[in-house]
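Trainee: sequence first, then the predicted structure, then my questions.
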Amino acid sequence: MELQYLTETRRHLHQHPELSMQEFETTAFIKRQLDDMKISYESPLPTGLIATIPGSSSTAVAFRADIDALPIHEENDCEFKSTVDDVMHACGHDGHTTMLLGFARRVKQLADNNELKTTVHFIFQPSEETMAGANQLINSYDFKSLDAIYGLHMMPDNDEGTILSKPGVLTASATEYRFFINGTSAHVANKEQGHSAGKAVTFLLNQLSQLQHYHLPGLGHNIIHIGKFSAGEAINTVPSSGYLEGTIRTFDMDDLTTVKNQMERIRSACEIVTGTSVRIEFAEGYPPTINDSDAYRTMHQAAETTDLEWIEKEDPYLFGEDFAFYSTIAPTAFAFLGCRNEEQSYVTGLHTSTFNFDESVLIKGINVFEAILNQYEDKI
């Protein structure tokens, strides 16, 4: 019965994906599920919600699932394929949401039997992919006193039956940068009268590509990625406008400060060398996800009571994850749930148009959540 519920729930969510801060139908669906379970909830933002099942003690823990989808056209050939053009649950958030709903069903049963001592909060968070939904939620809701917050994320790089994490830093910070260039146009016959935005873009490309080598520690794990650039308007004119954007990934916030300061120097030098006007903007992204030592130990011990194989990673991931913001309000621990299944050809990565998984793996995730809860129940 549980697998049937999880399968139906996940496939409904998968067929009806919604982008960040547009998850209105997704939120309505979650509310209907919670109403059926007679679980109360609050909605501090237009989308997403926080449900609560009170326990009999002062101990309180929270579990988080993200609910948004990605602007990707799905290429899976399955009966529950996305019905929304160019929008897809390609990062497993349909699975995360389903796991949390399934876990809520189990916890509600404990509460109905007067067996729940720990208050449990279920965070259905919008906008993980963009706009830092976690941070928006924290700024809009009083979480009061929490002993810890936990999260799980699907991971197709590792087989079903595994769970992966590490102490300390688990994922990188993610910050976007954008250069806006204004030059002076001129006809190609009088090119010396212009100030080329194309030359400025070339200068920026050259300098940014050397930033890692000359200004950051050699042993650090950092990425200064150039994702998109353009310049010019016509084939026979000096380019009067240009643009360049990319992302910065680092585990050390001091390294991020170094990168941003050096980019400002590059911007200034570009103006001097090319005679253009250059402006840089940073979109403050996600800080590194850092596992609290006690919360990590609790999650590790809990997972070992399930049938999952615990894999402790040596190196952190270089992608960003906005679960990181929750560490500002409580100890946190985050892990990745293996969902690779070669027999079913579920082998493609996150954010790909063919990402998929078997719903039975969601039970393993719920078992971990329940085992974590039991760690707190046993101490009361």
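Mentor: Alright, I've got the coordinates. Quick caveat: nothing in here was measured; it's all calculated off a predicted structure.

Trainee: hey, let's count contacts and neighbours off CA atoms from now on
Mentor: Fine.

Trainee: scan the protein for its longest strand.
Mentor: The strand that spans the most residues within the chain, counting by DSSP state E, is strand 148-159.

Trainee: packing partners for it?
Mentor: Strand 148-159 is packed against strand 60-66, helix 93-112, strand 332-340, with contacts defined by 3 or more C-alpha pairs under 8 Å, 6 or more residues apart in numbering; DSSP states H and E.

Trainee: ok, second structure coming up, stack it against the first:
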Amino acid sequence: MTVSPAQPIKTSKIRPEIQNLQEQLVKWRRGIHQRPELAFKEKLTSEFVISKLQEWGIPHQTKIAQTGVAAIIEGKTPGKVLGIRADMDALPIDEENEVSYRSQHDGIMHACGHDGHTAIALGTAYYLWQHRENLTGTVKIIFQPAEERPGGAKPMIEEGVLKNPDVDAIIGLHLWNNLPLGTIGVREGALMAAVELFQCQIQGKGGHGAMPHQTTDAIVVGSQVVNAVQSIVARNIDPTDSAVVTVGEFKAGSAMNVIADSAYLSGTVRYFNPALEGYIGQRVEEIIAGTCQSHGASYNLNYWRIYPPVINNPRITELVRSVANNVVETPIGVVPECQTMGGEDMSFFLQEVPGCYFFLGAANTSLGLNYPHHHPRFDFDETALSMGVEMFVRCVEQAENQL
């Protein structure tokens, strides 16, 4: 799959045609930002994407996994099919930014950059459509709902988004405020972690605080569970593997002189190594069961595997890395070992076809655009939008030799 650019590509340079899209990219992003929508409710966002594709005459599929859209750009010469994925959903967060494009939907905010992802994908679709005469192969641009949970990638796959035409490889990016503007984070293998969640209700026997011998103290049992599950990473996982077990909630008790009869715990498990799937959850339950049994308590555990780890294909990663080396303009350039224990349902696409997910640096400390993702004051330097389009377009131009 190749696109012959209108002019020679210069190292560390965004081509003028894409630079000229910057104003539109910002306008699209801000419009989406003002009207954020939660998972599987991205009706306005989906309608906006469809309206632009219709305006440009780009063939597309709609209502995939409710609000998903897929644009199909066929080149003049037949060839491989490259997928490009962008997510569209927002988060249940009250925005605290005082900007002209502040969220108009109370309690909902684009606090993770998905508005930018959608704008970048639209810009990529527009550019490639304008240059389709020079395109070999096909590009399928996937606008996905519900990345923030419960996850839209899997239902889109189940509804055939990777078929007709069949996608040979896929790429995607995440605007990333953990990296400065003008940098790219990309690595082969595990980029993001698996996401698993658990909830546990421990049932003991309450009573008077002065008569503990008549009770089974749920707080004592729960406290021992919290401490014991930390031994999973410390003593059950290979030290060369990274994993996390976090208990984020512990609720118990109602009075200072009453021994609690029940305790509620919830938390998350993260890991990079796919071989750990199922193992940590098993150990969590074994520890809870053993601790409860030793104290005469009972428990009810709910455990969910949400997303597998994001595993980048070496071949496609090398494509993205080689492109990044020619696009980035800062001395830092490409960050090869960038990883996070955050999760992403891009992982489901990467289980189906080879691909690469990468981080596009978007933080600008001098402008105060460096709040972390999911923060009510999250925002990013919009200069990254045209860089994202350039990255995607160059990957398309150079992909034929990698697929």
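Mentor: Done, it's in. It should be emphasised that the depicted structure is a prediction, and the values quoted were computed from it without experimental measurement.

Trainee: returning to what we had before: and Asn135 of structure 1, which of the helices and strands packed on strand 148-159 of structure 1 is closest to it?
Mentor: strand 60-66 (12.6 Å; C-alpha to C-alpha).

Trainee: residue range for that closest one in structure 2?
Mentor: Across structure 2, the stretch matching strand 60-66 of structure 1 (TM-score structural alignment) is residues 81-87.

Trainee: what does stretch 100-107 of structure 1 give?
Mentor: Going by TM-score structural alignment: stretch 100-107 of structure 1 matches residues 121-128.

Trainee: average offset of the matching stretch relative to structure 1?
Mentor: Here stretch 121-128 of structure 2, set against structure 1 after superposition, deviates by a mean of 0.6 Å using mean C-alpha distance after the TM-score superposition for structure 1.

Trainee: in the stretch 151-300 of structure 1, which spans are helices?
Mentor: 197-215, 253-274, 293-303 (DSSP state H, counting those that start in this stretch).

Trainee: mean deviation (superposed) between the longest one and structure 2, please.
Mentor: Looking back up the chat, that one is helix 253-274 of structure 1. Helix 253-274 of structure 1 sits 2.1 Å off on average (mean C-alpha distance after the TM-score superposition for structure 1).

Trainee: Ser20 of structure 1 and Tyr376 of structure 1, how far apart?
Mentor: 33 Å (C-alpha to C-alpha, to the nearest Å).

Trainee: more neighbours, the two?
Mentor: Applying other C-alpha atoms under 10 Å to Ser20 of structure 1 and Tyr376 shows that Ser20 carries more neighbours, namely 23 against 16.

Trainee: any idea whether the nearest residue to that one once chain neighbours are set aside is helix, strand or coil?
Mentor: Once flanking residues are discounted, Ser20 of structure 1 sits nearest to Ser127: 4.1 Å by C-alpha to C-alpha, 6 or more residues apart in numbering. Following DSSP: H, G, I helix; E, B strand; the rest coil, we place Ser127 of structure 1 in the coil state.

Trainee: so what corresponds to Ser127 of structure 1 in structure 2?
Mentor: So, by TM-score structural alignment, Ser127 of structure 1 is matched to Ala146.

Trainee: got a list of what that match touches?
Mentor: Taking C-alpha atoms under 8 Å, 6 or more residues apart in numbering, we find Ala146 of structure 2 in contact with 38-40, 87-89, 152-153.

Trainee: for Phe40 of structure 2, what are its contacts?
Mentor: Applying C-alpha under 8 Å, 6+ apart to Phe40 of structure 2 gives the contacts 65-67, 89, 145-146, 152.

Trainee: counterpart of it in structure 1?
Mentor: Alignment note (TM-score structural alignment): Phe40 of structure 2 maps to Met21 of structure 1.

Trainee: what's the matching residue for Thr250 of structure 1 over in structure 2?
Mentor: Alignment note: Thr250 of structure 1 maps to Tyr271 in structure 2; criterion TM-score structural alignment.

Trainee: which residues sit in contact with its match?
Mentor: Contacts of Tyr271 of structure 2 (C-alpha under 8 Å, 6+ apart): 193-195, 241-244, 309, 341.

Trainee: among those, which are located in strands?
Mentor: 194-195, 243-244.

Trainee: now do the end-to-end distance for stretch 286-294 of structure 1.
Mentor: 23 Å.

Trainee: where does that stretch end up in structure 2?
Mentor: Counting by TM-score structural alignment, stretch 286-294 of structure 1 sits on residues 307-315 of structure 2.

Trainee: who's in contact with the matching stretch?
Mentor: 187-196, 271-274, 343-348, 350, 354-357, 402.

Trainee: make a ChimeraX selection of the buried ones in those.
Mentor: Of the contacts of stretch 307-315 of structure 2, the buried ones can be selected in ChimeraX as follows, counting by 16 or more other C-alpha atoms under 10 Å:
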select :187,188,189,190,191,192,193,194,195,196,271,272,273,343,344,345,346,347,348,350,354,355,356,357
